[in-house]
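> fold the following.
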Amino acid sequence: MNTDEAHWSFGHAASILLPYTLRGTLLSFLYLILPAILRAGGTSLPMTSLSTLVFLPVGLSWLWAPLMDRTAGRGRRTWIVGALLVASAVFAALSWLDPVADYALVLTVALMVAAAAATIGTATDAAIIDGVAVRHRGWANALQAAGVALGGLAIGAVGIVYGAHGWAATSIVMATAALASAGFVAVAPLATGINVNAPVLRPAAGTSLLRDRRVRHMLLIVILSRAALHLPMGIIAAFQIDAGLSVASAALIGGTGGAAAGLIGAVLGGAIATKLPPKRAIIATLAAVATASLMLAASIALQGATPGIAVILALYVFLLTTPVFVAMHRQFMLLARIGRHASDMSVLTGSEFLSGIMIAATAGWIVQSAGYPTLFVLAGLSAFGGMMLVGRSLDEGS
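Predicted structure coming up:
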């Protein structure tokens, strides 16, 4: 099919939106529900932020991603179904544990939930590169971001379940939802993409991905952008609890409110990615993050951890994370090599997550040592550093 003949359909959109909604639900449980429960149960701030290490498998998905490059179409659907079945089994096991008393064991078991989310994301990323025309990639990435936001919406409902029935019932609900989702994905009439196109801006097959100068520069930009976003994300749940919110309220604000903000951010990200070249899109989104971070730092310094700022923080994180996600992933997909889409995307997105995990794990210590305002100043400076590096290292068309 010629690129000019490419068109969108419900099946094409659903094949991107549905897997990322499921991925977003799993990830939202790990960074919204679990840390809030730990903090509310008396876990220290450093140990609460350390729980972000549970995302380690997302940063290491390149270990099994090459296996996905051997499959396409329905083969990738099999990976997604398998990941959901694993997640369902893990949540069933978690229902027998206490997240505070069994802190280390819960985080160890929950690593498999993160691995399932990583597998879903990598399989979907590869399918998009294989099947979505380059000119449609901006909106395809926006659909991914929207899916993550919708996953947060589901977590808002999970927070209500926790408030009414506790941890065990919440884990069983998640296990049942993952099992039902696996069944639906197995039979749903999903398309694999729009059209196979001739990729551009990719290094020659057979060379190392890291030999490409643009990839090396992009990894440095990723580290700075992750610092800007994951320093706040590492303490968002704990901040909400410290501001006086309950676990259920924090889940509703971070999940439902965050979902609404994320959907708006996804639309903005898609529009920015469509109208601007990748370089300018990344600069624009990082500029917004830098400005918002410094404004939050000033507000917290003047007012402290208040419920109002906790709400603003949740909306800020999701509103601005999604446009950055769209801009970054658009560039990642341009750099992925023919025949190695899953492998290269897992390396690029894995480095993104891995740096974010390590940075988020230090957020609790930063706050405990220097306070919340300092953390947001560091986030703002990281975003400015990323902007400068983008301006100096990426070509205008890249």
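> please make it C-alpha for all contacts and neighbour counts, starting now.
Fine.
> which element is the residue lying closest to Ala237 once chain neighbours are set aside on?
Closest residue to Ala237 apart from its sequence neighbours, by Cα to Cα, 6 or more residues apart in numbering: Ala36 at 5.0 Å. Using DSSP states H and E, Ala36 maps to helix 34-40.
> gap between that helix and the chain center?
In terms of Cα atoms, centre = their mean, to the nearest Å, the centre of helix 34-40 is found 19 Å from the chain centre.
> and that helix, what other elements does it pack with?
helix 45-50, helix 236-242, helix 247-252 (3 or more Cα pairs under 8 Å, 6 or more residues apart in numbering; DSSP states H and E).
> got the ones you listed as JSON lines, with mean neighbour count and distance to Gly380 columns?
Output for these, formatted as JSON lines (neighbours: other Cα atoms under 10 Å; distance: least, Cα to Cα, whole Å):
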{"stretch": "helix 45-50", "mean neighbour count": "22", "distance to Gly380": "19"}
{"stretch": "helix 236-242", "mean neighbour count": "26", "distance to Gly380": "16"}
{"stretch": "helix 247-252", "mean neighbour count": "26", "distance to Gly380": "24"}
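> I'd like the structure of this one too, to check against the first:
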Amino acid sequence: MIELRLALQYLPLGCFYGFLYTALPVLLRAGGAESAAVGLLGLLALPTGIAFLWAPLVDRGARAPAAAAARHRRWMIVTQVLAAAALALVAAIDPTAAAGLDRRVYLTVLVLLFVISILFATKEVAANALLREMAADAPGLMARANGLRAAALFLGTWIGSGVLTTWYDDIGWRDAFLITAVLGILMLPAMIGLGARDGRGRGRADAEAAGGAESLDGAFAALGHMLRHAGGRRRMAGLSIVAVPLALPVAMFPVFLADAGLTMARIGLVLGGGGTIASLAAAWAGGWLAGRLGAARVLVALVVLQVAALAAWTGFALAAARGLVIDGGALAALGVLQLSVYAGFTVVLNILAMERARPAHAGTDIAVLRGSFYLTATAAHMAGGWIADPLGWLAYFGLTTLVFALVLPLLRLADPAAIRPPSARPADPAAAD
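The predicted structure is shown next:
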């Protein structure tokens, strides 16, 4: 099953980030790290947002589809092997081993973790491009693979944030990172032959490739395509429009749960238990529905569902402001729903980015579109922490609800193709430019 083999490549990535953002801040704090030092971990998410800067290097090569697939597969294998080696180095350098945090050791570990983040971001560029290339010969593969991809990512996150974190006292620093490294190595056999075509297809591709590879200048010229053309700018604007109101509730609803009186154990069940299971199911369902109905229709349904969820958050905030008792079970259920909706959005938005990428520069185009979403979402996530306290929960969720209610009209103005069924779009993704 091709889509499952591709999805498995996201398990080590999810495991890495799950452990990184759940256990590592606690371990560093316990080791005496200041808040500013712990906050530096946020920089490790940056490579995902700026991977478009080096994506042309991943795309550059033979122009033929089969040759391009082989090149992207090699990038995936090399980056995974290098990431596993770097994880083994991190396993040997524990900045929390001494009585107090050794800053020089910590900075060394931080640099290695940043390198690993770059490697995983590069692997993701290659994987996205490979999927886009394979989907040209298999209608429906893109939607199914994106659903399984997101599900594997959430499963890996649960392994890192749940299993490794829970067992940390027994396994320790070294084994936690070695397990992550081994998990990546175990996924390598699934890459063998991934994206390869039959003999007839390869022969045709080899003939097409005889014209030579794309120049380095030509590859990087593709980087500015989205900005130079109106269609590209509309696509980036559309993703940014969705990113802002989507990131605001996800950023702060766990804090609201704590303020509303839920215990840490119950919040942990919401985020790492029911939320993870629901996100896995929502990711798979999002890909399946997008394959049946089209990503645009699913996006519209998710926007409506998100507005309903935000209205519920606003209702709970209003009850809290009036001093009413809030049912903890209802709050926990809403938190699980919020995570599920977010999982659905990640799948559908990735499908839309892939559908509208040019096949010859898929890795670059997808990285630019995803970068516009993740950088905007990161900025909105940070802004949420600044404005929640001054506004108060009622105003925070109320304004976010109003903003999200405007998402569909704004998308219709900025990027109408995002909510237009595939049959109504140009057959060539570049035709919209």
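> TM between them?
TM-score for the superposed chains, counting by TM-score structural alignment, normalised by the length of structure 1: 0.79, backed by 376 aligned residues with a Cα RMSD of 3.9 Å.
> picking that back up, wait, which of the helices and strands packed on helix 34-40 of structure 1 is closest to Ile120 of structure 1?
Nearest of these to Ile120 of structure 1, taken as Cα to Cα: helix 247-252 at 23.1 Å.
> residues in structure 2 aligned with the very next helix or strand once past that closest one?
Next along the chain after helix 247-252 of structure 1, taking DSSP H and E as the criterion, comes helix 258-275. Taken onto structure 2 by TM-score structural alignment, helix 258-275 of structure 1 occupies residues 275-292 there.
> just to revisit the earlier point, residues contacting the residue nearest to Ala237 of structure 1?
Listed by Cα atoms under 8 Å, 6 or more residues apart in numbering, the contact partners of Ala36 of structure 1 are Ala237, Ala238, Gln240, Ile241, Val247, Ala250.
> any idea how far Ala266 of structure 1 is from it?
Ala36 of structure 1 sits 25 Å away from Ala266 of structure 1, going by Cα to Cα, to the nearest Å.
> the helices and strands packed on helix 34-40 of structure 1: which one's closest to Thr321 of structure 1?
helix 236-242 (13.2 Å).
> list the helices and strands that closest one packs on?
helix 34-40, helix 45-50, helix 247-252, helix 307-335.
> burial count for the corresponding residue of structure 2 for Arg337 of structure 1?
Residue correspondence to structure 2 (TM-score structural alignment): Arg337 of structure 1 is matched to Arg358. By other Cα atoms under 10 Å, 19 other residues sit near Arg358 of structure 2.
> and Phe373 of structure 2, what does it touch?
Applying Cα under 8 Å, 6+ apart to Phe373 of structure 2 gives the contacts Gly49, Met236, Leu239, Ser240, Val242, Ala243.
> now with 10 Å, please.
Phe373 of structure 2 makes contact with 49, 236-244, 346, 349-350, 367 under the criterion Cα atoms under 10 Å, 6 or more residues apart in numbering.
> so where does the corresponding residue of structure 1 for it fall, helix or strand?
Residue correspondence to structure 1 (TM-score structural alignment): Phe373 of structure 2 is matched to Glu352. For Glu352 of structure 1, the host element (DSSP H and E) is helix 341-361.
> superposed on structure 2, what's the mean shift for that helix?
On superposition with structure 2, the mean distance recorded for helix 341-361 of structure 1 (mean Cα distance after the TM-score superposition for structure 1) is 1.4 Å.
> what stretch of structure 2 does the helix or strand following that helix fall on?
Going down the chain from helix 341-361 of structure 1, the next helix or strand is helix 363-370, by DSSP H and E. Alignment of helix 363-370 of structure 1 against structure 2: residues 384-391, by TM-score structural alignment.
> mind listing what's buried in that stretch?
Neighbour counts using 16 or more other Cα atoms under 10 Å place Gly384, Ala388 of stretch 384-391 of structure 2 among the buried residues.
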